[in-house]
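Visitor: got a sequence here, can you build the structure:
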Amino acid sequence: MIGLTTYLELVTQDVWQERGAFLPEPYVTSVTAAGGIPVLLPPQPAAEDVVDAVLERLDGLLLTGGLDVDPALYGAERHPLTDPARPDRDAWELALFRGAERCRMPVLAICRGLQLVNVARGGTLHQHLPEALGTERYCVGGGQYAINEVTVDSGSRLAELIGPGELDVHSYHHQGIERLGEGLVATARGQEGLVQAFESDGDDYLVGVQWHPEANTEDRRLFEGLVAAASMFSLGSALPA
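Guide: Predicted coordinates:
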């Protein structure tokens, strides 16, 4: 049972237009194709007892992509191009991640999810990469993924899942990691040295990627890794090294 965080957006259905829980289908199909059962987790009040009750029924957590993390959470002034704050989603997902940490639940964090985990661990973000790196390679806009090359470090958990060395990935992000958070180890970088993936420096299963693996229907290995770790977690077994 894999919990997937969702957006809360204005949704149109027939004559109705209301805010609703929303998540692009590729996240769901990626989990099911990997053998997991997806459970959607829309933003809601983030009381610790509520979070614990939700996590008790799950075996793994997938922190999905979406709009920018509020820069106030890492002590920065808002850049003019940073998305409007979504405090409900930030609070809910931070609480879910911290709850997963407490019970050592396997976590896969994608794009915004990676950035949220980095902030939760005390790290900071570049709020607009074209200014920080001088390139727009990571977000071409218009709902079209950019294809970028990253280099995966050998000996990492990520390399065990998808192999070491160069890998073409689907990118759609204008922000990225500036200072890496505590207890995180960079395991892939882009051409300018930007961190493109990290994992825990301990035994916990925590994998974060800045790219969008759900956009690649021919490669489910990151989702298969999460489902495998979640299966072992559900049985109370040791997580894979």
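Visitor: C-alpha only now, for contacts and for neighbours.
Guide: Fine.
Visitor: which parts of the chain are strands?
Guide: All strands of the chain, identified by DSSP state E, fall at 2-5, 7-13, 16-22, 38-41, 60-63, 107-110, 124-126, 146-152, 165-171, 176-179, 184-189, 195-200, 206-209.
Visitor: now show me the structure for the sequence below, then we'll compare the two:
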Amino acid sequence: MSVSNEPNSQAVSAPVIGLTTYLEQAQTGVWDVKAAFLPKVYFDAVNRAGGIAVLLPPQPVDAVVAGRILDGLDGLIITGGKDVDPARYGQEAHPATDEPRKDRDAWEDALLTAAIERELPFLGICRGAQMLNVALGGTLHQHLPEVVGSTRYSAGGGVFNDNDVQVDEHSRVAGLIGGVVTAKSYHHQSIDRVAEGLVVSARSHDGTIQAVELPSVPFGVAVQWHPEQDYDDIRLFEGLVVAARTYRGSHRPDGVA
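Guide: I've put the predicted structure just below:
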């Protein structure tokens, strides 16, 4: 059987999307080691949306390293995970706040800063929305049940609660998913004071911020829920991939879009 050397046109034009990962103690077989990992649903959504997924584990970083990484990407996703270190927004840790993952915080802050500077399309998911807000100078509610009076967003035990979200009809998010969405929620923190430059584009009925966007870049969107958990709705990922393909066409030497 012969193998064709002809390039696959879809693969050639597919944008490369980087996804940040966890770095935690993990077990597999006889091994119990610190490891980088990310649930498959994240990069499966990127693949189904037409992108090529590349995983980005936390590691030592500065502006030069972040720039080198983004040189090879057409889009970026800041994924969910442990709580952002409250010291980053000038607060003491709440008893319910996770132990800080300072390496991941620094990693994602540097990647977001570089992405914004070069207008690389990005999508923040859950922690990713919080990280974006903190990186730009905003703050977080450290334990949302104390604010809204229930655990509707944080059932625990790996159970994602459904919560209705109202989207601003004039927002980029509405252009992607419409005016109302049933969100898959798994978070006990949320955005409090919104960073300068960010615009709130969705809330739930109790006022909890559910999406923000950065109008100063072509595509800078972050949602508090977990769109990767809804197999039948990949519109946010498709929006990122479309923006990343446009970015690739205008920034890559081959000019392929």
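Visitor: before we move on, back to that, got CSV for the strands of the first structure, with mean neighbour count and distance to A76 of the first structure too?
Guide: Compiled in CSV, these are given as follows (neighbours: other CA atoms under 10 Å; distance: least, CA to CA, whole Å):
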stretch, mean neighbour count, distance to A76 of the first structure
strand 2-5, 24, 25
strand 7-13, 13, 23
strand 16-22, 13, 28
strand 38-41, 19, 28
strand 60-63, 27, 22
strand 107-110, 25, 22
strand 124-126, 21, 8
strand 146-152, 19, 27
strand 165-171, 17, 24
strand 176-179, 19, 12
strand 184-189, 21, 21
strand 195-200, 24, 19
strand 206-209, 26, 22
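Visitor: any chance of a markdown table for these, columns distance to A85 of the first structure?
Guide: Shown next, in a markdown table, are the strands of the first structure (distance: least, CA to CA, whole Å):
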| stretch | distance to A85 of the first structure |
| --- | --- |
| strand 2-5 | 17 |
| strand 7-13 | 13 |
| strand 16-22 | 16 |
| strand 38-41 | 19 |
| strand 60-63 | 17 |
| strand 107-110 | 19 |
| strand 124-126 | 15 |
| strand 146-152 | 25 |
| strand 165-171 | 22 |
| strand 176-179 | 17 |
| strand 184-189 | 25 |
| strand 195-200 | 23 |
| strand 206-209 | 22 |
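Visitor: quick one: closest of those strands to R89 of the first structure.
Guide: Taking CA to CA, strand 7-13 is the member of these nearest to R89 of the first structure, at 7.3 Å.
Visitor: let me see the contact set for whichever residue in the first structure pairs up with D230 of the second structure.
Guide: Aligning on TM-score structural alignment places D230 of the second structure opposite N216 in the first structure. By CA atoms under 8 Å, 6 or more residues apart in numbering, the residues touching N216 of the first structure are H170.
Visitor: ok, now how distant is N216 of the first structure from Y145 of the first structure?
Guide: N216 of the first structure sits 10 Å away from Y145 of the first structure, going by CA to CA, to the nearest Å.
Visitor: so what sits against both of the two?
Guide: Shared contacts of N216 of the first structure and Y145 (CA under 8 Å, 6+ apart): H170.
Visitor: how about the helices in the second structure?
Guide: Using DSSP state H, the helices of the second structure run over 9-13, 40-48, 63-71, 102-118, 127-135, 145-148, 172-177, 235-251.
Visitor: so the fifth one matches what in the first structure?
Guide: When you say that, I think you mean helix 127-135 of the second structure. Aligning helix 127-135 of the second structure against the first structure (TM-score structural alignment) gives residues 112-120.
Visitor: what is the burial count for the equivalent of A87 of the second structure over in the first structure?
Guide: In the first structure, the residue paired with A87 of the second structure is A72, using TM-score structural alignment. By other CA atoms under 10 Å, the residues close to A72 of the first structure number 10.
Visitor: residues touching the closest residue in space to A72 of the first structure that isn't next to it in sequence, list them.
Guide: Closest residue to A72 of the first structure apart from its sequence neighbours, by CA to CA, 6 or more residues apart in numbering: R78 at 7.5 Å. R78 of the first structure is in contact with 70-72, counting by CA under 8 Å, 6+ apart.
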